[in-house]
Each structure stands twice: as C-alpha cells, then as structure tokens.
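Chemist: A structural model of the following input is requested.
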Amino acid sequence: MNFLPNQIVIGFHANVSSQRALEIIRLVGGTVIDQIPQLNIYVIKVDSSRMNTTLRLLSNFPEVKFAEFNGLMVTQLTPNDPLFPQQWGLLKINSTRAWNVTRGSSLLKIAILDTGVNGGHPDLIDKMVLNVNFSTSSTSQDVNGHGTHVAGIAAATTRNDIGVAGLAINPKIMNIKVLDDSGSGSFSDVAKGIVNATDNGAKVINMSLGGPSFSSSVQSAVQYAAGRGVIQVAAAGNDNTQDLFYPAAYPEVISVAALARDDTKASFSNFGSAWVDVAAPGIDILSTLPTTTNMMGQTNYGYLSGTSMAAPFVSGLAALLASLEPNANKVRNAIETTTVPVPGKGTLYENGRINTYAALLKITGQ
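Modeler: From the prediction side, this is the model:
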C-alpha cells in the first residue's frame, strides 16, 4: 500500500469558497483533518471501505479540481549502518517504512533486564542513560554478551556509519543487570529490576529471560509496573513446549515467540495461543556484542538465535508506539491487532508476526 488507507486529498478551484468546499466534503461523508489554505486543498478522512466510492462522488462536482489518495512520498530513512543489509529481522517487520512515521522520542526509555549491557560499545554508548546492578556479579557491565545483543536489537544507534541499526532509533537504553555473568538470576533480583526500571521512568521493559516456575514476587513486580503504565515484553522460552514460561506467561506481559525467515516457528521456540501473544524474527539475528571477550564467543557484532532475540523487536516497536501514544493498553492493542498472519496464528500464537509500520498507522489513526 503506497497511500494512507483512509485519507483523500481534495483540491478545489481557486474561486470555490470554504463554505462550499466544506459542504461538498460533508455530502460525500468526509471529515476534514488538514488543509492547505493557500492551495484550497483539504485532506479528509473517510472509511477505508469507501475510498474508491468517495473519489467517484467527488469527480461529479465541478468545483473539484482534483481528488486523490493521500499517497506516501517515501524518502525513507535508509540506514548507512554497514551491517544493516544483513539484519533480515528488521527488514522483515517493515521497519524502514515505519521510520517515516516516527523514529521515537529521545525522552523514552527502554529498560533491558538482562546480563548487563556493554555501555562502551560504539553502537550503544550514546544510548545509555542508566547502569544498575542487582545481580551477584561485581559489575553492571556485560561479561556474558546476551544483554548487549538484546539491547542492540531494540535500540542500537542507527545511521551512524557504524555496525548495525536498532529498531527504536531515538529512545534510550537503561541497563538493569538482573542476571549474573553466567546468565542466571533470582526471582527477587528480577523483581527488584522491574521495580527499579519503573521507578526510574522506563516506559518499556524487555525481559529476554525466564523459567518454568511461577513466582509471586515477580508477578507482584510485573503488576506494579503495569499499574504505572509500563509496557512489559518477555521471551516465550526456548524449550519447544506449550508449558507456561514466566514472566512471559503473566497476563500483563507481552509474550514473544521466535520465527524463522520463512515465518515458520523456530524449532526451539515455545508456543501456545493461550499464553503466547505475538511472534517476531528469532533465528540468526545480527546485533551488538561486547567489545571484549564474552561468553557468546564473538566480539563487537554477531549472530544469535532465540526467543531472547525476538522479544527486543517487540520492545523496540513498543518504544516507537509509546513515543506517540502514552497509553500502554493502546500500544499493546496496536501491536497485537496489526500482526501479519503466519502459519500457526491462533494455535501456536494468539496473533501473528509483528508489523511495525501497520502498528504505527493504527496508533496514529491512519
């Protein structure tokens, strides 16, 4: 679609009064949403199912000079990040078109609850606003590698001639380390991280972590954050099972499964439409890794697979949406109701693969 799905641009002849123009617009069932007085042009909103009918009706009025769909003249942001062409996941979820709608707010913060984030990484250093350590590790920095990879997917610096692009171009990153250097953390550490992220102004919390055990303490923290308007996203887990995986399975959290390039479920991804909300790319995802030796075995940049990689795509999308709409429920609704149908929708996952551009159009009412 190369035009906005429910908008028509009408140009009236120069001698047509605004009173007559508005009368014609009313007759065809349109609502004025914008105008260019110098050109006697009006932008109207109509039901998407009546676009062609409205154009035909308008052509019958001699006062109308032209009427056309409100097309997209896309000089789209093309990242100059050299590794961007290898980021198939970003391309798959329609990111480049989405960036023409918004690149997000620099005031919005995404909390990465993980093994830490390599804050000195050249593709992350300008994004970091907080470093907190609740793990048993002696440092808030990422010795493991997992957290840095997750952070880069969500919000690596974009169009800086370096490395990769992140989905949330302008939002900032909060490094809240809740997992130790081996990638393990306690319920209480995770709960403290959620509360701390909330109290420090995070709008989105990404949790590429979890386990099969229900925790009342983590649930309480999740409810605390949700009650304060925080959007929480978590990985569905990598055990190829329908068994519940927490915190993803808490109803306040958006649970994310992983997809292969052909939109089939990643072989390892957990599933089940009763508790898995959406799906996102999760195999061979290229992102940032620590600039020093880490447990992932690669430095600077590398490929990893997992629902851990799928979740930050959703967190990045949530950050873009929340930059335009502060209501967390509306953001979640936009994410879940604009997905692309993929094999398993309704059985493996409640909804399909996220569609960044479509979600942004919905949140802006276009």
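
Chemist: From here on, just use CA atoms for contacts and neighbour counts.
Modeler: Fine.

Chemist: Mind checking what secondary structure the residue nearest the centre of the chain has?
Modeler: By Cα atoms, centre = their mean, the chain has its centre lying nearest to residue 317, at 0.8 Å. Three-state assignment for residue 317 (DSSP: H, G, I helix; E, B strand; the rest coil): helix.

Chemist: Next, the structure of the following sequence, for comparison with the previous one:
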Amino acid sequence: MRRRSLVALAVLVGALVVPELASAGRLAIGLDSRAQSSEVVAALEGRGARLVENLAPIPAIIVELPVGRSLAGIRGIRYVEPLRSRRLALVPNDPFVSRQWYLTRSRFYESWLTYPAFEQVPVAVIDSGADLKHPELVGRVLDAKSFVGGSPSVDPLGHGTFVSGLIAASVDNGVGIAGLAPSAELLVAKVVTPSRTIPIDAEVRAIRWAVDRGARVINMSLGGVRDPLEPDRDTFSRLEADAVAFAVENGVVVVAAVGNDDQAPASPWSFASYPAALPHVLGVSAVTQIGNVPRFSNRDKIYNDLAAPGEQIFSTFPRPLTSRFPACADQGFSSCGPDEYRQAQGTSFSAPQASAAAAILFSLRPELGAEQVTAILESTAIDANVETGCAACAVGRDALSGWGSLDVAAAIAALSKPLPVADRYEANDDAGSRAASISVKSGGTRHVQATVDFWDDQDDVYAIRLEKGKRVYLGLTGAVQDADLSLALWLPKTRFIEDVRAYRLRARVSTKPGGREYFSYRPAATGTFFVQVRISNPGTTSYRLRIVKG
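Modeler: From the prediction side, this is the model:
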C-alpha cells in the first residue's frame, strides 16, 4: 500500500469544561489580553490544576488538570483545549528516477553567473530532527533542539533530514546534492515522538524557540485535517494559531504543506491542512514535472497559496537508515532509503522549496518584511493552466495551485522593481491580544495605513481605548476601486470576531458596497474597543483608516 504522508492532528475544544478523554489532563489555556497570568494560574490551582509551562510571550499556559474538573467562572481565559498531536504530512513513495529536476523547474540558480553576496538567513525546520553529522549538513546548522526528548541529531524517520537537505545541503562541495538556499543556516527543531506524533505544545515551543533564535523562515511540513463542514473532524487549534501569529508579528515567513489525500476523508480533499490554513501562512501544494497538480495534493480556494514540485524528489537521508541497504551506492541519500522514499512525493517536500525561496529573498534584501516576501513569491509564480500543463487549473488563482508554480528567478527579478506595500501591524487578525493597539489622544486624529488580502489576511483588528460619552468617528478608504471593504466596531467583551455568537457584541458596522465606509459612535462605558477592517471579495488592497476622537 502506498503511503504519501503521516499527518493527523489535534482537535479544538472551546468549552470550559474538560471532556473526559484519556489525554484531557494536559491542557492549553489561552489567556485574555487583560489577564494576569499569575492570577489565572492561582485560580486554576484552586481547581486542582498544576502549571506545566508558561508560554509567554505567547498568551497561553500549559496545565495538568484532573479529568472532569470545570473551569467555568475563571476570569481571563480565552480558550481551553486538550493537547493532542500532529503527524508528518508525508512519507513519499515509488523508486528514484531523477535527481533535482525541481531545481531547474523552479529556476533556483538561473539568476546568477556567480554567487552574489548573501546575508545568512536562519531557517527553522520543525520536523523529525536531522542527521546533523551528515556531510551535506555539517556547517549548515546554526542550532538544534528536541522538544520531545532524545537528541535532535537522531532522525529515525528520515523526514526532517530530507527536508533539511532540500533547503540547506552544502553547495559546490563536490559531492551529493545542491541545497536550494545557499544562504540558509538551519535551526533544527525536533517535534516528532517515537510514535510519529507531534504534540501541539511541542510544536508551539519549537516555534517560540525558532523565533527567539532569530529565524526569518519557519518550515512546517506537517499538519492536520481542516473540515469546515464537519466541526467534529476539523482540527483547528487556537494555541497553534497564537504561536503562528507570534512568529508573524516577529517578521517570520511561516511556510506549511497544504497536505495530502492519504490523511484526508476524501481524495482529492478540498481543504488545506492546518497550519497551512491559518492567516499569513504560505500554504504550498504540489506540481508534477509536466506542470499538472497531482491528485494527492489537497485543494483549497483560500489557503492554497503556491505550488512547487512535489513528485520524484531527491534529497539527503540519514546515513544510519541508508546503511540498512549496504549494496546501494548512494549512501546518505533518499535513493538508498526505504522504498517509500526512493521516489519521494507529497506536499511535505514542496513546502521546503518555497521556504528556500523565501530565504533567498531575505538574503538579498534583509530589510524585507515577511508579508512582502510572500507577496513577491505569489505574484511572480507561473500560472498553472492548460497551456502550462494543468488541464484542471483555471487561469489565475485557483484551488489546485494557488497563484501558480514557484519561480525563483522571477521572484529575484522582482526585487529590482517597486516592492509590495509593507504592513507593520500584522498579525492583527482577531480581538484581544491579537489586535494591534492604536493610541489616539482625546480630540485627536490618527491615520492607519495597512493592507488586507482576501486569501491570506481578510481581517485587520485594532484595539483602541474609548471613554464614556465621548464620540469617535471612524472612516475607511480602500486604495483599489473594486475592493469590497467593511468596517465594524466591537465592544470590549469581544474575544473572537469570527465566532458568529459574538455578533451581538458589534457596536457599529458599515457594509456599503465598495471601499468607502464610515460611522460614529458614542460609548456608554469606558473600555478597550476593537476596530475591524475586512475585505469580502477576491483581491488585495491597501487602505487608510481614519480615527477621530471627540
């Protein structure tokens, strides 16, 4: 039986009563933006909980709680979810055919006659560890850490070594393969347990560690099922979303595989996996040598952003694993690995190619923002359609390939042209701690310039302090004429703007057709309110938000 991926994942629980599950004793507690963690911990301990770890500055803590204990009535809690595990997005299959066709397909080295002066770029690989003594990785690893015990240099699956080699294998050393990002320095984070699961808290700690160690790019070739039509099957995690938002706020490009059909309820599956299906994450699907999108690659109208080669991929492999096949000449490479790795396929191996491309852009222009890098990669992709080999792909952005197939040479060329507008407020996608704080003096005016993107950044949220009885005027103007924007003001009790049950907390809303919205409001009480800007039709636009306090 063919196996293309190892992916499964954690399930979200939004209630404040712990379900009676075997693993329910270990919980992630999300903290409200106004909460003092010490006070919340004290209240939890009063219910019999034990603090395991404070994940600050991510607004969450890990606790152990006896099964069945209620947390109702404890102030300062945004959400409660049992900690589950993710699995790797892919274990490839089929025999080895060719080596690194993907390098020329995506034009990684086409821009240079000689190597330019690169800025070194830390790239985190959150995966199964890596063979750190592999000749192709020696001198390429900045740091390594295991978040599941054991050594990060032991990779019993080979998945992390494969991904690491794609990104950062040594170049021009006379042996092996050429890594796709000559400037990359690896941060290897091991999060896969011996049972091939990835605990959510291990993933979150790895993200925090990578950000603290200076990562500019984080690659996550892992994920779990997204199914908005079946909430019981959907595996969204607020803890994971908070960790990703923390990385984005710190200028990190987060790249993730959209997932494969062997872990999905149907084939092909119409929804990208988490964390690819989170705002600001560059979700990557697979493309074949002839430009088609393979059936195993998940589809998604919103969260599939880009395609990259995802079949017959050749890379590094742990030498202890290839030594099991002593007659094979290519020791240390996937052609000498188990059968399922000798002709590797899947979105797990498409994602690191996009990560490598992001690292190249950062190395050439270190001042770029994360959202500028992803915008360049998307805008320079080769459209997948009938003429380029994908019979099922529509012209323009589509659910199969996103904006199209990765084109590194075109992305590099775009650096010499006007750059995408930077948005310094990201990732401000929700109320509470996720909102960007805006200060406006009484009687003063504040203008906010930012961007929204229907596919990657539909909502921008700003926290603003308003005083009882003092009117505020809000005006919104979009730069793109046909962009359909809306403007809303949410009451201080708001926690999550996407929860339909919270709509009663909207104090004012303006949804006139087009990109011009405005209203005024006089609060009945002093507090921190939330201003929401949303784009409702396909497209991207910058906008100006005007806030005038009476």
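
Chemist: Which residue is the nearest non-sequential neighbour of the equivalent of the residue nearest to the centre of the first structure over in the second structure?
Modeler: Per TM-score structural alignment, the equivalent position to residue 317 of the first structure in the second structure is residue 357. Nearest residue to residue 357 of the second structure in three dimensions, chain neighbours excluded: residue 408, at 6.2 Å (Cα to Cα, 6 or more residues apart in numbering).

Chemist: rewinding a little: how about the contacts made by the residue nearest to the centre of the first structure?
Modeler: Residues near residue 317 of the first structure by Cα atoms under 8 Å, 6 or more residues apart in numbering: 167-168, 335, 356.

Chemist: Make CSV from those and add neighbour count, distance to residue 99 of the first structure and secondary structure to it.
Modeler: Shown next, in CSV, are those (neighbours: other Cα atoms under 10 Å; distance: Cα to Cα, whole Å; DSSP: H, G, I helix; E, B strand; the rest coil):
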residue, neighbour count, distance to residue 99 of the first structure, secondary structure
167, 31, 9, coil
168, 35, 9, coil
335, 28, 16, helix
356, 29, 9, helix
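
Chemist: of all those, which comes closest to residue 6 of the first structure?
Modeler: The shortest approach to residue 6 of the first structure among those belongs to residue 356, at 18.4 Å (Cα to Cα).

Chemist: about what we covered before: and the residue nearest to the centre of the first structure, how close does it get to residue 25 of the first structure?
Modeler: Distance of residue 317 of the first structure to residue 25 of the first structure, computed by Cα to Cα, to the nearest Å: 35 Å.

Chemist: thinking again about what came up before, per the alignment, the residue nearest to residue 357 of the second structure pairs with which residue of the first structure?
Modeler: With TM-score structural alignment as the criterion, residue 408 of the second structure matches residue 356.

Chemist: so residue 219 of the first structure touches residue 248, yeah?
Modeler: No. Judged on Cα atoms under 8 Å, residue 219 of the first structure makes no contact with residue 248 at a distance of 10.4 Å.

Chemist: Who has more neighbours out of the two?
Modeler: Neighbour totals were compared for residue 219 of the first structure and residue 248, and residue 248 leads with 29 against 20 (other Cα atoms under 10 Å).

Chemist: ok, the more buried one - contacts?
Modeler: Residue 248 of the first structure sits next to 210, 233-236, 254-256, 275-276 when contact means Cα under 8 Å, 6+ apart.

Chemist: where's the residue nearest to the centre of the first structure relative to residue 182 of the first structure, distance?
Modeler: Distance of residue 317 of the first structure to residue 182 of the first structure, computed by Cα to Cα: 28 Å.

Chemist: Also residue 307 of the first structure?
Modeler: 18 Å.

Chemist: Who has more neighbours out of the two?
Modeler: For the pair residue 307 of the first structure and residue 182, the greater number of neighbours falls to residue 307 (28 against 13), based on other Cα under 10 Å.

Chemist: List the contacts of the residue nearest to residue 357 of the second structure.
Modeler: Counted by Cα under 8 Å, 6+ apart, residue 408 of the second structure has contacts 106-108, 357, 377.

Chemist: With distance to residue 85 of the second structure as extra columns, can I get those in CSV?
Modeler: Shown next, in CSV, are these (distance: Cα to Cα, whole Å):
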residue, distance to residue 85 of the second structure
106, 33
107, 36
108, 34
357, 29
377, 31
